[in-house]
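In: here is my input, please return the structure:
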Amino acid sequence: MKVISLLVFAFLFVKISESSRILFVFPSPSKSHLIVVKGLSTTLAERGHDVTVVSPFPLDKPMKNYRDINVEIPQDEMEKFNTYVINNPKPNMFKLMPALFSILFKMSDNMFESEEFKKVLDEEKFDLVIIGMFFNNYLLGIGDHFKCPTMILSVTGTMTMLNVLVGNPLAVTSVQHSFFESGNMGTFSSRVANFLLHGSDYGFIALCDYLFKDRYNQYFPSDRYISYEEAKKNISMILVNTHFSQTYIRPFVPAMVEVGGLQIKPTPDKLPEKLEKWLDEASQHGVIFFSLGSNAKTSFLPTYKIEILLKVFSQLKQRVIMKWESDELEGKPNNVLISKWLPQDDILAHPNVRMFISHCGLGSVVEARYHGVPVVSMPLGIDQIKNAENIVNEGWSVKVDFKNLNEKDLFDAIKEILNDPRYNSKAKTLSVLYRDRPTSAREIASYWVEYVIRHRGAPHIRYPGTDLNFWQYNSIDVILFLLIIAYVLFKIFIVVMKMLMSKIFKQKKKSKTN
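Out: Down below sits the predicted model:
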């Protein structure tokens, strides 16, 4: 009897601990985006799952249960794109978006033309596909190819294009649009502007769908795969890189879960010896960390802006760690350490870091918030402008106009944060709020990934609103119907009243005649 019990227990243990095969697909040119993705993919591999990641950025060191499939980036186009962004803090979106789409389309073509990825499509099976969502709805047919559930991981937070996929309410009267520049939603004019911005999203989505549908049909022919419209509805869950303490409070359906901070490691990695020594020896005045993100190259800045940065840094008592993509930097002050690549999260975790000068990408803002480091904001454009505005309004950042960068403004901003303890205090307070959660972002995300696998796509959490079109979802057809009914009833009322008045008038006239 004991032997049978042990065999049953062993069988159940094997079934419970059985690993799943998970495919991450993220042909994005942004390394910072992939850092967020890897926060989840590596955690799942550590939990025993068989993980395959399709991206341009493989792991630095091989890992058990983890396989990378490389996707080539069109380097020439990417460099032109980054140069344009870094030199145009408020870029022309009619130039920017076509250039970005061209890069993304070419990367997807490179992925499907890759012999290694073709082999995966032809020979392998997966229990779950996770798409790193970045203007690439045309990849949603991959889940149908493997006949398995599809999840989305959004590294950029929530936006209308994502909300409509799972029926997440837009709440236009109370939730600010990502491009809404004012923090005050109480005035009528603000609500009108917010409403129009949300409404314009539908036009942008329609344009994207027009472009994406053709590409989807190219990758997933209609005779073998579900339609583009069906693929958009075939999403089990969306994980978004936000936390309620960092953004405006908004409602969520069960199929959209916040997992902000995926890229943050539970314990920081040991820093390279040179970098660690530079930080450890700066206990008296501390260190300022300067980085414009993984995409923008500081070495591409105009010469006069580089000179401004170096001149300001040379006047500081603090040491400076600066991301610089070349081996040499002419005119570099002695208090500046340069490096082509820097472990941002690990640096911000060091207790001697006093300040972060950042472009305010979402990942950078999240890491600064988590570690309680005040920020000098130098947004380069797109979502970064809004991110910078948010943290300035929260009281732990000072913004510098990067387009019109000058020595005085930068120096004053740095000194204001260094000399006013309120910035550091506010950053520490927000850090406590951000960290206060039942478990880590990686554990939360891993739980929901395994939940979707366990329940074969978790169709029971699917919101019925995803089956409704724009007119139905917003009850526009119902409102029009009721208006028509009201109009008809009003017309009937008018006719009846005219008849009654006419009859009454005739009776009065008749009585007078008599």
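
In: please make it C-alpha for all contacts and neighbour counts, starting now.
Out: OK.

In: report the central residue of the chain.
Out: residue 156 (0.9 Å; C-alpha atoms, centre = their mean).

In: for that residue, what is the enclosing helix or strand?
Out: If you go by DSSP states H and E, residue 156 is not part of any helix or strand.

In: in contact with it, which residues?
Out: Residue 156 makes contacts with 134, 240-241, 362, as judged by C-alpha atoms under 8 Å, 6 or more residues apart in numbering.

In: relative to residue 75, how far out is it?
Out: 23 Å (C-alpha to C-alpha, to the nearest Å).

In: kindly report the same for residue 330.
Out: 26 Å.

In: need the strands for the stretch 151-300 of the chain, in chain order.
Out: Secondary structure of the stretch 151-300 of the chain (DSSP state E, counting those that start in this stretch): strands located at 237-240, 256-258, 287-291.

In: check the stretch 1-150 of the chain too.
Out: Under DSSP E, counting those that start in this stretch, the stretch 1-150 of the chain gives strands at 21-25, 50-55, 66-70, 128-133, 150-154.

In: to compare with the earlier structure, here is another sequence to fold:
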Amino acid sequence: MQLQWILLLLTAVLMPLTCTSYRILFMGPFPAPSHWMWMEHFLKDLLQRGHQVTTLTNHPAKQTHPNLTEIIIDPKLNIAEHRPRENIFKMHFTSDFENLQMYWHVGLLSSEHALNDPKVKTLIASKDLEFDLVILEQFYHESFLMFAHKFKCPIVTLGTLGYADNMDHAMGLLTPWSIVPHLLVSYTDEMTFAQRAYNTYLSIYDALFRSWYYIPKMQEMAERHFGGYIEGPLPHVSDLEKNVSLMLINSHRSTDVPRPSMPGLIDVAGVHIKKTKPLPADLQEFLDNSKHGVIYFSVGSYMKSTDMPQEKISLILDAFSQLKQNVLWKFENSSIGHLPANVKIQSWLP
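Out: I've put the predicted structure just below:
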């Protein structure tokens, strides 16, 4: 009997060490499915560890969980209404400067859309909710950093797109532009003089116009949505960026260029990779019968191959037909027409 009481006492003492549960606000305001497919793995792990998680996202959970509370942005922003897919296929955003402005514009649009959702407004106005941690996607949603100030808790960000200069700057790093290429260019760390000059010019443009144009708009947005619900003056979002406790970046040293780092910048690329499952029989057979290997071709989840102009589809098929490798193309329907013998299409591929 005495032994039972000792075991019970030990259990009571050790439980706080092994079963600590935190209240976490987990936010992914951007509507692209590919972003959420990466982020949801973090959510699943948090729930498995017993934490109480409230999500703010465009994508309902595939399975219910007793520790999960969902705030679903509905309707989600239809980016194609503002940035038509056909413009991308027609290469209307061909310069790095236009692409940078496109990112800023889409970030402002998606942030404003999410903050205008009535359920999100209720969260902002809440007085009785408390959180121990805020987790936010690091993707042009700086106005959402104000949630960490509202709930007076640390914030961790998830960098779905990989590294960007502003992440370095927020952590106190000066990005060496002579060896670290800008996010939007495909250079390596061994740049020519002309490439270093262009990389520096683009990076300076990014830093200045982000500071003079983009961040002030995010600050105005944050003040407009949070101002009436937080006592005292609101901090500047650029200061909130510097208060981010940890950035988990979708990058890996084996695939990215060498760059300086800090303890608060952690590479986590591949964290979503789980134990493999058997492929469908037809795909496995296709792979097994491909003597020269297989090329997988997809334009992503937001972009659709079916939106591609027919002349571009024909050009791509003609190029594929000249390859010795077989090709798997994620094509959303069967309207593609005649296929070369080495090309197989499917609407979704595991």
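
In: TM between them?
Out: The TM-score (TM-score structural alignment, normalised by the length of structure 2) is 0.83; 339 aligned residues with a C-alpha RMSD of 3.1 Å.

In: which one of the strands of the stretch 1-150 of structure 1 lies closest to residue 188 of structure 1?
Out: strand 150-154 (31.7 Å; C-alpha to C-alpha).

In: that closest one aligns to what range in structure 2?
Out: Per TM-score structural alignment, the counterpart of strand 150-154 of structure 1 in structure 2 is residues 155-159.

In: distance from the chain centre to that stretch, please.
Out: Put simply, stretch 155-159 of structure 2 sits 10 Å off its chain's centre (C-alpha atoms, centre = their mean, to the nearest Å).

In: before we move on, what about stretch 353-366 of structure 1?
Out: Counting by C-alpha atoms, centre = their mean, stretch 353-366 of structure 1 is centred 16 Å from the centre of its parent chain.

In: so how far is residue 20 of structure 1 from whatever residue of structure 1 lines up with residue 61 of structure 2?
Out: Counting by TM-score structural alignment, residue 61 of structure 2 lines up with residue 59 in structure 1. The gap separating residue 59 of structure 1 from residue 20 of structure 1 is 20 Å, by C-alpha to C-alpha.

In: and if you look at residue 343 of structure 1?
Out: Note on residue 343 of structure 1: its distance to residue 20 of structure 1, by C-alpha to C-alpha, is 30 Å.

In: with neighbour numbers in mind, choose between these two.
Out: Between residue 343 of structure 1 and residue 20, counting by other C-alpha atoms under 10 Å, residue 20 is the more crowded of the two (18 against 13).

In: what lines up with the more buried one in structure 2?
Out: Checking TM-score structural alignment: residue 20 of structure 1 goes with residue 22.

In: does its match really touch residue 47, like I thought?
Out: No: assessed by C-alpha atoms under 8 Å, residue 22 of structure 2 is found out of contact with residue 47, at 10.3 Å.

In: so what's residue 321 of structure 2 closest to, chain neighbours aside?
Out: Using C-alpha to C-alpha, 6 or more residues apart in numbering and skipping the chain neighbours, the partner closest in space to residue 321 of structure 2 is residue 340 (5.5 Å).

In: check contacts around that neighbour.
Out: Contacts of residue 340 of structure 2 (C-alpha under 8 Å, 6+ apart): 317, 320-321.

In: out of those residues, which is nearest to residue 42 of structure 2?
Out: Distance to residue 42 of structure 2 across the contacts of residue 340 of structure 2 (C-alpha to C-alpha) is lowest for residue 320, with 37.0 Å.

In: quick one: buried residues of whichever helix or strand that closest one is part of?
Out: Residue 320 of structure 2 belongs to helix 310-321 when assigned by DSSP H and E. Under the neighbour-count criterion of 16 or more other C-alpha atoms under 10 Å, helix 310-321 of structure 2 has 313, 317, 320-321 buried.

In: give the other helices and strands that the helix or strand just after that helix contacts.
Out: The helix or strand immediately downstream of helix 310-321 of structure 2 is strand 326-330, counting by DSSP H and E. Secondary-structure packing of strand 326-330 of structure 2 (3 or more C-alpha pairs under 8 Å, 6 or more residues apart in numbering; DSSP states H and E): strand 294-297, strand 343-346.

In: hmm, who's touching strand 326-330 of structure 2?
Out: Outside of strand 326-330 of structure 2, the residues within contact range by C-alpha under 8 Å, 6+ apart are 290, 292-299, 305, 320, 342-349.

In: which of those residues are buried?
Out: 294, 305, 320, 342-345.

In: returning to what we had before: list the contacts of the match of residue 20 of structure 1.
Out: For residue 22 of structure 2, the contact set (C-alpha under 8 Å, 6+ apart) comprises 51-52, 131-133.

In: that one and residue 246 of structure 2, how far apart?
Out: The gap separating residue 22 of structure 2 from residue 246 of structure 2 is 17 Å, by C-alpha to C-alpha.

In: quick revisit: tell me what angle the helix holding residue 320 of structure 2 forms with strand 326-330.
Out: 150 degrees (axes from the mean of the first three to the mean of the last three C-alpha atoms, to 10 degrees).

In: now helix 310-321 of structure 2 on structure 1. Mean distance?
Out: After superposition onto structure 1, helix 310-321 of structure 2 sits on average 2.8 Å from its aligned residues (mean C-alpha distance after the TM-score superposition for structure 1).

In: which strands or helices does that helix pack on?
Out: Partner elements for helix 310-321 of structure 2 (3+ C-alpha pairs under 8 Å, 6+ apart): none found.

In: quick one: that helix to chain centroid distance?
Out: Averaged C-alpha coordinates place helix 310-321 of structure 2 at 31 Å from its chain's average position (C-alpha atoms, centre = their mean).

In: also stretch 37-55 of structure 2?
Out: The answer for stretch 37-55 of structure 2 is 15 Å, by C-alpha atoms, centre = their mean.

In: in it, what's buried?
Out: 38-40, 42-43, 46-47, 51-55.

In: can you give me the strands for the stretch 301-450 of structure 1?
Out: Counting by DSSP E, counting those that start in this stretch, the stretch 301-450 of structure 1 has these strands, from start to end: 319-323, 336-339, 353-358, 375-377, 397-399.

In: among those, which is the most enclosed?
Out: strand 375-377 (a mean of 29; mean count of other C-alpha atoms under 10 Å).

In: where in structure 2 does that one fall?
Out: On structure 2, no counterpart of strand 375-377 of structure 1 exists by TM-score structural alignment.

In: what segments of the stretch 151-300 of structure 2 are helices?
Out: Using DSSP state H, counting those that start in this stretch, the helices of the stretch 151-300 of structure 2 run over 165-170, 193-209, 215-226, 237-242, 281-288.

In: out of the ones you listed, which is closest to residue 271 of structure 2?
Out: Of those, nearest to residue 271 of structure 2 by C-alpha to C-alpha is helix 165-170, at 19.9 Å.
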